[in-house]
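> Sharing a model prediction with you, sequence too.
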Amino acid sequence: MTPSFSYPVPTIKADRLEDLYTVHGINRVVVLDLASTSESPTAVRDGYGGMCPNFLRDVLALLVKACEEGLLFGLDELCHLCLMKRNNQNPGTFLMSPHPGLQIIQGVPYRDQNWREEFFIFKINEASVGSFHFSRLPRY
């Protein structure tokens, strides 16, 4: 898959990935890797998914806050707090930003253009996505 618009060359370094394991407690059975210069968050090697740290940061922060408050947090709650829509500039991808007035995390930008070069990839397997089968997602 080739993205319809170009991303900058990835600049994230191995020490930032190591921080995900050591500082943030990601289990080492989840395989994280640096993206090549030909990959983007939307076009990665087979068997891998792309991730931008700002999206990961926001979702993890919301999950932690919900856990601290003893609340369940799923897709319905995420959709209530965040605006998600298809990205017309890059078909097959989505945009996510906080709904106006519902920012849980202060200072979250509405656009990720400053983070596009800060992405990494992860192996899609049971360690990273559980037993979820992406083939169950509707495609139209």
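Yes, it's here. Residues are numbered from 1 along each chain as shown.
> all contacts plus neighbour counts: C-alpha atoms, from now on.
OK.
> Chain neighbours aside, what residue packs nearest to Arg86?
Leaving aside its sequence neighbours, Arg86 sits nearest to Phe94 (CA to CA, 6 or more residues apart in numbering; 4.4 Å).
> That neighbour contacts Cys82, doesn't it?
No: using CA atoms under 8 Å, Phe94 is not in contact with Cys82, being 11.9 Å away.
> so which strand or helix has Ile121?
strand 120-123 (DSSP states H and E).
> longest helix in the chain, by residue count?
In the chain, ranked by residue count with DSSP state H as the criterion, the top helix is helix 53-68.
> Below is an additional structure, to be compared with the one above:
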Amino acid sequence: MTTPFKQTLRALLLLIVLINIGACRQTNPTELLAQSWKLQAISALQIPSEENMTDTQRRELDELKTSAVFQFNADGTYYIKFIEEAEGTWKLTDDARSLWLYPSQGAEQKYHIDNLSAEQLIIKTIDEETTLTLTAQTTD
């Protein structure tokens, strides 16, 4: 016969296990990155801030935001459409602070990761002159 105390302990244990499983899923950087991202903002030394852009520059940036695609797949492959198209493989460093891209054509590229969550990815070029802010692509 199961006592109310044992039932409560089992329920509590089950709750702890479920919380830990959920936490692991949410904090695994590889799983967080493996999704489709869209461009929210770009900051670069050679690009004026949005407030200082001409109408033409602002329109071109809006078009880029609409058309840009950053798809990182769980199998370690990627497809990026950002001005040009590129595909290859990707790898996160063990500390999830750097992202390496190995394009099928061209030289490898390393980016610093400033933020990686289920909703947002902020990466910087090594020289820190360019920052891309990406948001998770939602399927409506």
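Received the coordinates, thanks. For clarity, every value in this text was computed on a predicted model and none was experimentally measured.
> where does the TM-score land?
Aligned and superposed, the two chains score 0.26 in TM-score terms (TM-score structural alignment, normalised by the length of the first structure); 71 aligned residues with a CA RMSD of 5.5 Å.
> What about the spatially closest residue to Arg25 of the second structure that is not a sequence neighbour, how many residues nearby?
Leaving aside its chain neighbours, Arg25 of the second structure sits nearest to Glu31 (7.3 Å; criterion: CA to CA, 6+ apart). Glu31 of the second structure: 16 surrounding residues under other CA atoms under 10 Å.
> Surely Glu31 of the second structure is in a helix?
Yes: under DSSP: H, G, I helix; E, B strand; the rest coil, Glu31 of the second structure sits within a helix.
> Tell me how far it lies from Phe72 of the second structure.
According to CA to CA, to the nearest Å, Glu31 of the second structure stands 10 Å off from Phe72 of the second structure.
> And Asn115 of the second structure, by the same measure?
Using CA to CA, one gets 16 Å for the distance from Asn115 of the second structure to Phe72 of the second structure.
> Who has more neighbours out of those two?
Shown here are Asn115 of the second structure and Phe72; by other CA under 10 Å, Phe72 has more neighbours (24 against 14).
> just checking, that one touches Tyr78?
Yes: in this structure Phe72 of the second structure lies within contact range of Tyr78 using CA under 8 Å: 4.5 Å.
> Mutual contacts of the two, please.
Taking CA atoms under 8 Å, 6 or more residues apart in numbering as the contact rule, Phe72 of the second structure and Tyr78 both touch Trp90.
> before we move on, what SS does Ala86 of the second structure have?
State at Ala86 of the second structure, reduced to three classes by three-state DSSP: strand.
> Tyr102 of the second structure versus that one, what's the distance?
10 Å.
> Which one of the two is surrounded by more residues?
More crowded of Ala86 of the second structure and Tyr102, by other CA under 10 Å: Tyr102, with 19 against 16.
> Distance of the more buried one relative to Gln109 of the second structure?
In terms of CA to CA, Tyr102 of the second structure sits 7 Å off from Gln109 of the second structure.
> What count of nearby residues applies to the residue nearest to Met96 of the first structure when sequence neighbours are not counted?
Counting by CA to CA, 6+ apart, Met96 of the first structure lies nearest to Met84, which is 4.5 Å off, once chain neighbours are set aside. By other CA under 10 Å, the residues close to Met84 of the first structure number 15.
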